[in-house]
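Participant: dropping the sequence and predicted coords here.
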Amino acid sequence: MRIPNGSLASCFITVKILSEFHKDAQKQALQLSTSDRWQLIQALLESLKDEANPKPKQGNL
């Protein structure tokens, strides 16, 4: 598979942005109290669980 030059540069920029976002999010999480960190972890786990097992959308009956 061949990746156009523009796409490769775009991918690099996206990875760089995500890396910076991760560092910032980590710094903010470390400033939370232990209790708030656990709440964040629980919320993230629920979000991942929902993403892995999406509920079927219900239409109008």
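Facilitator: Yep, it's here.
Participant: rest of the way, CA atoms for contacts and neighbours
Facilitator: OK.
Participant: and Arg37, which helix or strand is it part of?
Facilitator: Assessed by DSSP states H and E, Arg37 sits inside helix 34-52.
Participant: contacts for that helix, please.
Facilitator: For helix 34-52, the external contacting residues (CA atoms under 8 Å, 6 or more residues apart in numbering) are 29-30.
Participant: for that helix, buried residues please.
Facilitator: Residues of helix 34-52 classed as buried by neighbour count (16 or more other CA atoms under 10 Å): none.
Participant: can you give the distance of it from its chain's centre?
Facilitator: Remark: helix 34-52 is offset 12 Å from the chain centroid, using CA atoms, centre = their mean, to the nearest Å.
Participant: structure two is appended below for comparative analysis:
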Amino acid sequence: MKKDTTLKKLTIENIQDYLIKKKNFYQKIIFDHTFGLKKNPIEIRFLRKNIAQLKTELNIRKK
């Protein structure tokens, strides 16, 4: 998997804002998926991995 260089260009504040937005969107997708409104589990997996990448980058920069 290719490293995403766009995360390296973001500031810590931007990463935190982006992470909050992604978490809220993830909660909405999980809710929709639970009630059968969302049919694509691959989108959920991709979003979960994206959140993990953001958290990892944030932890690296805080050290």
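Facilitator: Right, received. Where do you want to start? Keep in mind it's a predicted model, so treat the numbers as computed, not measured.
Participant: tm score of chain vs chain?
Facilitator: Counting by TM-score structural alignment, normalised by the length of structure 1, the TM-score of this superposition works out to 0.45. Behind it: 35 aligned residues with a CA RMSD of 2.2 Å.
Participant: next up, the contacts around Phe21 of structure 1.
Facilitator: When contacts are counted by CA under 8 Å, 6+ apart, Phe21 of structure 1 touches no other residue.
Participant: distance of Lys49 of structure 1 relative to Ala43 of structure 1?
Facilitator: 10 Å (CA to CA, to the nearest Å).
Participant: swap in Leu8 of structure 1?
Facilitator: Here the criterion is CA to CA. By it, Leu8 of structure 1 lies 34 Å from Ala43 of structure 1.
Participant: now for Ile60 of structure 2, how many residues are close by?
Facilitator: Burial of Ile60 of structure 2, expressed as a neighbour count using other CA atoms under 10 Å, amounts to 9.
Participant: in which helix or strand does Leu8 of structure 1 reside?
Facilitator: Assigned by DSSP H and E, Leu8 of structure 1 falls within helix 5-30.
Participant: again, but for Asn24 of structure 2
Facilitator: Assigning secondary structure by DSSP H and E places Asn24 of structure 2 in helix 12-34.
Participant: which other helices and strands does that helix contact?
Facilitator: helix 41-62 (3 or more CA pairs under 8 Å, 6 or more residues apart in numbering; DSSP states H and E).
Participant: and the helix holding Asn24 of structure 2, what's buried?
Facilitator: For helix 12-34 of structure 2, the neighbour count (16+ other CA under 10 Å) marks 12, 15, 19, 22, 26, 29 as buried.
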